[in-house]
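Engineer: Sequence and predicted structure, then a few things I'm wondering about:
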Amino acid sequence: MTTSSLPRYLLRSDLRDFYGLSRGAIDSYQRRGLLPRPDAVCSTGLLWSHQTLRDARRSMIPTLAAAVPIDDELGADDLDYANVYMCPTQSGHFIGWTTPSIIGLVESGNVAQWHSVLACARYDGSAAYETSTTDPVIQDKLDRARERRLEEQHLTVFLLNNQPLGIGPIKVSVNSKTAGLQRGRLLLRDNNRVGAPGAWLQLPPAPSSQPLPAFTLPLLDATFPMT
């Protein structure tokens, strides 16, 4: 085996560059089980291979959901005309570093429109280097959507079911004076429920025209307790 064919391993400190997250976020997400299990342990700490990290997010994670703010014009236009949500891949303010299987798009501060994720791809420029699909038709939809934001270099594109599971108002937290969502909020998914134990939002199993009840987004501590 040549040196170039050996798998590349990353220490936990290296995950900051891979995900684009702060050291504190990496430590927190690992303790909450939001990062893949390490491949090995060496004298300097835990080790992850590139293959493990990319495989873990190449497909939608069935136990993960998210609520994200979208721009009333650009984000709404992406949804209306391409059925996608797009965001930077390497940023702690967005969810492009991971792959939830349900996304709630929050427009105008207090209304979430929940969609199941059909496929996901990550791009460096116009080239996809990670994708969840082998279907050329689906990949073409992802690529065409990505062309809408060619000025952004590192982008994640989530292709959404064009029929929302449901629409309803949300608040950021019980103590919040405003319903505005400033950054992506990761949530637990349990089949057709999203949120956290004791703070679930029940989504219908199929698209429905019935409005969802008001829902308060749980904090990360309540959704993914430290382990």
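Structural biologist: That came through, no problem.
Engineer: all contacts plus neighbour counts: C-alpha atoms, from now on.
Structural biologist: Will do.
Engineer: Okay, helices next: where are they in this protein?
Structural biologist: Defined through DSSP state H, the helices belonging to the chain, from first to last, are 15-19, 23-31, 50-58, 74-82, 136-146, 220-223.
Engineer: Can you list the helices and strands that the first one packs against?
Structural biologist: Spelled out, it's helix 15-19. Packed against helix 15-19, as judged by 3 or more C-alpha pairs under 8 Å, 6 or more residues apart in numbering; DSSP states H and E, are the following elements: helix 23-31.
Engineer: buried sites along the helix it packs on?
Structural biologist: Residues of helix 23-31 classed as buried under the neighbour-count rule (16 or more other C-alpha atoms under 10 Å) are 26-30.
Engineer: structure B:
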Amino acid sequence: MAMDASDPLIRMEERRALLIPRPEMPYGWGYLSGPLNGHFLVSVDERRVRVQFRSGDKVVRAFEWQTPGHIVDTTVAAPPAPRTVTSGELAGAKVAALVFTAWRPAPSAALIYRPEQWAVQEVEAGVIVNGEPAGTARIKAAPYWAAFLRETRVPLPAEACKRLRPVNDVTLTNPGGAVFGVGSVRLEVTLADGSALSSAVCERFYFSAPQSGGENLAHAAYGWGLIPAALRESVALGEPLGPLSVRF
């Protein structure tokens, strides 16, 4: 892929909840964007296979195997240095936003092929951060192949920023009794010194209804089926989702 030179190399786990079972994590890795002129170079020498993920001439990641299923990392990009942030720093944030991916089924299979109808099926979910209202999330219907793909961003008002802390409770209300799911929930802030910081990504996905309470059509049940049962939680239709614990 060819990316703009300004695009940072973002590890997948910094922006998305991973669906790979934990025992298999050592065998999987990925990046959400970048790098410039990113490509894979694969070389085979008899039974040994070497794979390099490159940015131009620079090797970003490399691994090899000789026995199927036994992968050895030979080059690993260093993870970003962890940063500890205090309650005072968070309370003084210039701006902040709640960010998540969402899924909402189209009301019929026919509408999957009519993009002009997706916005019509938009629902509103109230956002509560640390016990106080903090905005409204607008979630649009989307085709099944876009489930939990696009990010929804909800800017937080100044008063909500002042209540931020290292561990935050986030709740989404569902007064209209709509069927939807949210995942990869995180908070992003710009601190007083201008530095940007993102919380850890919530590992679990949350649904506004049990699967049995939703439509039985395959396109309408796709969201539940996509997420492993161990990573999803559901509430009764119309009940609030959460609180979700979002940690910096």
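Structural biologist: Ah, there it is. Note that the structure is a prediction, hence the values are computed from the model and not measured.
Engineer: Quick check: TM-score for this pair?
Structural biologist: The TM-score (TM-score structural alignment, normalised by the length of the first structure) is 0.26; 102 aligned residues with a C-alpha RMSD of 5.9 Å.
Engineer: ok so, going back, from the buried residues of helix 23-31 of the first structure, pick the one nearest Tyr85 of the first structure.
Structural biologist: Within the buried residues of helix 23-31 of the first structure, distances to Tyr85 of the first structure taken as C-alpha to C-alpha reach their minimum at Tyr29, with 22.6 Å.
Engineer: Please tell me how far that closest one sits from Trp114 of the first structure.
Structural biologist: For Tyr29 of the first structure, the distance to Trp114 of the first structure equals 23 Å [C-alpha to C-alpha, to the nearest Å].
Engineer: just the strands in the first structure please.
Structural biologist: Listed in chain order, the strands found in the first structure under DSSP state E are 9-11, 40-42, 45-49, 61-69, 84-88, 100-107, 111-124, 127-131, 154-160, 166-171, 185-190, 193-196, 199-202, 215-216.
Engineer: Which strands or helices does the shortest one pack on?
Structural biologist: Other helices and strands packing on strand 215-216 of the first structure, by 3+ C-alpha pairs under 8 Å, 6+ apart, are strand 166-171.
Engineer: and if you look at the fourth one?
Structural biologist: In terms of contacts (3+ C-alpha pairs under 8 Å, 6+ apart), strand 61-69 of the first structure is packed against strand 100-107, strand 185-190.
Engineer: Strand 166-171 and that strand, what's the angle between them?
Structural biologist: Put simply, strand 61-69 of the first structure runs at 60 degrees to strand 166-171, going by axes from the mean of the first three to the mean of the last three C-alpha atoms, to 10 degrees.
Engineer: now strand 61-69 of the first structure and strand 111-124, what's the angle there?
Structural biologist: For strand 61-69 of the first structure and strand 111-124, the angle between their directions (the same axes, to 10 degrees) works out to 110 degrees.
Engineer: which one of the strands of the first structure lies closest to Ala76 of the first structure?
Structural biologist: In terms of C-alpha to C-alpha, the element of the strands of the first structure nearest to Ala76 of the first structure is strand 100-107, at 7.8 Å.
Engineer: buried set for that closest one?
Structural biologist: Buried residues in strand 100-107 of the first structure, counted by 16+ other C-alpha under 10 Å: 100-107.
Engineer: top helix in the second structure by residue count?
Structural biologist: Taking residue count as the measure and DSSP H as the definition, the longest helix of the second structure comes out as helix 218-226.
Engineer: Any idea how far apart the tips of stretch 104-112 of the first structure sit?
Structural biologist: 5 Å.
Engineer: So which of the helices of the first structure is nearest Leu159 of the first structure?
Structural biologist: With C-alpha to C-alpha as the criterion, Leu159 of the first structure lies closest to helix 136-146 of the helices of the first structure, at 6.6 Å.
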